[in-house]
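> please find the sequence and the predicted model below.
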Amino acid sequence: MIPYEEIRVPVTGGELAALRWPASDPDAPVVVALHGITANALSWAAVARLLAGRATLVAPDLRGRAGSAGLPGPYGIAAHADDAAALAGALGGGRVVLAGHSMGAFVAALAAVRHPGRFGEPVLVDGGFGFPAPTDLSADELLTAVIGPAMDRLSMTFPDRDAYRSFWRSHPAFGGDAWSPEVDAYIQRDLTGEEPALRSGCRLEAVRTDGVGLFQDEVLAAVRELPGPATLLWAQRGLMNEEQGLYDESRLAAAGQPGTNVRAVRVEGVNHYTVLTGGKGAGEVAGALLRAALPG
C-alpha cells in the first residue's frame, strides 16, 4: 500500500480526520473522496494507488467513524456534506473533484448542490440515486432494509484482529482474489477497543441517523439538482456479490437518471465493494476521477 499522511481539519464540533495521498506535482488536481455508511477513509487506498501520483486524493473518516468517531452529532447526510465542504476549503486552491461511494455518493451529490462553488464534477460510485422510502416501515425496519447485515457487525465483538479478518474474508463480496493488503488495512482501521473485545469504531447513532437520512427528500433530490455534469459508475453485482446490483438500467430509469446531468456507466465483473477496492473497479474509478479533474 502506498504511503499516506493523516491530517485533521476543523469542522463544527471538533476536528475531522482525513488521509492524504499527495500527487507527484504540487499543482496536480485534488480529489476529496467520501466513503460508505460503515466504512472509513482507507476504502479509497486502491484508487489512490492507481491514481499513480497524477492527483492528490484526500479521504476523510466521516463524522462518527474511525479517526472521526469522537466528533459529536448532529449526524446526517447534510452534516457530512458540510464537513466535506469544510475539508475542501481547508485544502486551499481552487475547486476540487468530489467523489463518493455508496452513502458517500449521496453525500457528494448533496455537497455539490449545497456548495456549488467549492466542487468540480462529482464522481458517484454505486450510489447517489435513491428511491422513496416505503411508507409502511418503521425507522428501524427502514434501516435494516438499507444496510442489513452491516448493522449486525456494529454490535459484535471480536477476540483479536485475526478474528475480524476472518469475519470479513468469509463475506461473499470479498471472496477469491478480492482480498488484498489494502482491503486488510481498510477493515482493520475500523476496529477499536482492546482484545478480547475489539469492535467496530462506527458510532451506532451516526449510522442510524445517516441510514434513515438517505430517504429524506433533500437527499433524494440532490442528484437531480446537480449544477453541472457528473458521472455514476455502477457495479454489475450487489452487496453480497449477488447477480442483481443496486442499480441496473431499469432501476436507474425509475430513479430518473436519464433526465439528469449524470452519465451512468456500468462496471462489469465487480460488486458493490470491489467497484472501489478491487483492481478493476478502482482502476475505473481512478480513470473517471482524472477525466473529471482534467477535462479535455
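Right, received. Where do you want to start?

> alpha carbons only for contacts and neighbour counts from here, please
Will do.

> measure L50 to A222 for me?
Noted for L50: a distance of 29 Å to A222, by CA to CA, to the nearest Å.

> make that G256, sorry
The gap separating G256 from A222 is 12 Å, by CA to CA.

> more neighbours: these two, which one.
For G256 and A222, the more surrounded residue by other CA atoms under 10 Å is A222, and the numbers stand at 22 against 15.

> with adjacent residues omitted, what lies nearest to that one?
Residue nearest to A222 in three dimensions, not counting chain neighbours: L110, with 5.2 Å by CA to CA, 6 or more residues apart in numbering.

> now do the contacts for that neighbour.
77-78, 81, 218-219, 222-223 (CA atoms under 8 Å, 6 or more residues apart in numbering).

> name the nearest of these relative to A17.
Looking at the contacts of L110 and their distance to A17, the nearest is A81, at 14.9 Å (CA to CA).

> does the closest one touch A105 like I think?
No - A81 is not in contact with A105 according to CA atoms under 8 Å; the separation is 10.3 Å.

> of those two, who's got more company?
Between A81 and A105, counted using other CA under 10 Å, the more crowded position is A105 (27 against 24).

> and the comparison structure, right after this:
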Amino acid sequence: MIDRYRTVDVAVPGGALRVGVWDGPETDVAAPTVVLVHGVTASHLAWQLVADALPGMRVVAPDLRGRGRSNDLTGHAGMAQHADDLAAVFAALDIGPTVVVGHSMGAFASLVFAHRHPQLVSRLLLVDGGLPLAAPEGLSPAALVAAILGPTAARLDMRFAGEADYLDFWRAHPAFTADWSDELERYLAYDLVPAGTGYRPATSLQTVEEDTVDLNGGTALLGALAAIEQHSVEFVTVPRGLQNEAPGLYPPAHLETLLATYPSVSHERWDGFNHYTVVMGAEGAQRVAALIARQFTAVG
C-alpha cells in the first residue's frame, strides 16, 4: 500500500525533521492518527509493515534527529529533545491527543514525550524499550553503546560500495534470516547516504552515543519514570535481542523487577520474535498493528 505514503518536513530547532505519513485519499477524514517512533539506529521506514496493517488510520512516523533524512540537524539530541521534536510534529500536522507507539529507543523518547507533553498522549505502547535496561554501570559512553548495541553500533563506522553491498551485509544478519522482505530492503536502502567514494548508514554514531547515555538514567527519563503511573502504558517485550540472541534486552529476572517497580504498566511477553522482527517482520508487524487498534478501542 505504498500509494498511501508521502513525506513532509517539519521545522524543529537546528533544521527540519523528515516525517513519513501514510494516509492517502482512501483514508477517512475522521480516521484516528497513530504516531510511531523508531529505534536508535532506524528511520521512519522501520514502520512500513505496521502502517500497511493499519489501512484505516493515518500513520505518522518521523525520522528522529540524527537518523534517516533528519541526519543533518544541528544541535544536541537526547530524550527531551526528541520529545520536543515530536511535539513540533503534532503541531505541524494538527494531531490531537492520540496513541503513541515507540520501539526500542523510540519507546524511551515516547515515555519522555508523554511526560513533557501529556496533553498530546491518550495511551502509550512501548515495544521492547522504554523501561530501564539491564545495563552495566560506570561505563564510558562508547563502552555503554558497545555493551548495549554491540555490532549495531559498530556498523555505523562501516563504509559500503552501494545498496547491493549494504543489502548483502544485512542478509547475513541473524535477526532477519526468516523475515526478509521487500519492505525491509526499502528500509535498508533508505538508510544509506554518500560518504566519500562510498556510502555509510545515515545514523550518526555521536548521536547514538548521546542518546544511549541519556536513555540509561538521564534526568528526562528519570522524571518520566517517576510519573509513569499518570499514563496508560502497555509494555511489550520479546525473548531475543538485536542479534537474535537470548535473553534479549529484558532478561526474565530484570523484567520481573521492573514490573514490580512499575505496577501500573500493563505487560505482554511475545514469544517467537527478536528486537527487530517484532516491528519489521510480517508477523510481528501484524501483531503490533492489532495491539495499536486495541489501544484506540480502549480510548473510545
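On my side now, so go ahead. This one's a predicted model, so the numbers in the text were calculated from it and none came from an experiment.

> got a TM-score for the pair?
With the length set by TM-score structural alignment, normalised by the length of structure 1, the two chains reach a TM-score of 0.93; 294 aligned residues with a CA RMSD of 1.8 Å.

> distance between the ends of stretch 50-62 of structure 2?
One end of stretch 50-62 of structure 2 to the other measures 14 Å (CA to CA).

> stretch 57-71 of structure 1 too?
First residue to last in stretch 57-71 of structure 1 (CA to CA) measures 22 Å.

> keep only those of the contacts of L110 of structure 1 that are in helices.
Residues of the contacts of L110 of structure 1 located in helices (DSSP state H): 77-78, 81, 218-219, 222.

> what's the closest of the residues you listed to W21 of structure 1?
Closest to W21 of structure 1, out of all of these and judged by CA to CA, is A81, at 21.2 Å.

> please name the nearest non-neighbouring residue to the closest one.
A111 (4.4 Å).

> got it, and A227 of structure 2?
Spatial nearest neighbour of A227 of structure 2, chain neighbours left out: H115 (7.3 Å); criterion: CA to CA, 6+ apart.

> what residue of structure 1 takes the place of the one you found?
Per TM-score structural alignment, the equivalent position to H115 of structure 2 in structure 1 is V113.

> now the host helix or strand of its match on structure 2. Mean distance?
Per DSSP states H and E: V113 of structure 1 is located in helix 103-114. Superposed on structure 2, helix 103-114 of structure 1 shows a mean distance of 0.5 Å to its aligned residues (mean CA distance after the TM-score superposition for structure 1).

> what span of structure 2 is the helix or strand that that helix is followed by aligned with?
Heading C-terminal from helix 103-114 of structure 1, the first helix or strand you meet, by DSSP H and E, is strand 123-125. Matched against structure 2 by TM-score structural alignment, strand 123-125 of structure 1 falls on residues 125-127.

> tally of neighbours for V35 of structure 2?
21.

> is it true that it touches V60?
Yes - taking CA under 8 Å as the definition, V35 of structure 2 is a contact partner of V60 at 4.8 Å.

> quick check: L255 of structure 2 vs D63 of structure 2, distance?
From L255 of structure 2 over to D63 of structure 2 (counting by CA to CA), the distance is 29 Å.

> out of those two, which sits in the busier spot?
The residue with more neighbours, out of L255 of structure 2 and D63, is D63; 23 against 18, by other CA under 10 Å.

> helices of the stretch 51-200 of structure 2, start to end?
Remark: helices assigned in the stretch 51-200 of structure 2 by DSSP state H, counting those that start in this stretch are 79-92, 105-116, 141-149, 151-154, 163-171, 182-190.

> need the ones you listed in JSON lines (columns: distance to V238 of structure 2).
As requested, the helices of the stretch 51-200 of structure 2 are exported to JSON lines (distance: least, CA to CA, whole Å):
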{"stretch": "helix 79-92", "distance to V238 of structure 2": "23"}
{"stretch": "helix 105-116", "distance to V238 of structure 2": "14"}
{"stretch": "helix 141-149", "distance to V238 of structure 2": "16"}
{"stretch": "helix 151-154", "distance to V238 of structure 2": "18"}
{"stretch": "helix 163-171", "distance to V238 of structure 2": "21"}
{"stretch": "helix 182-190", "distance to V238 of structure 2": "20"}
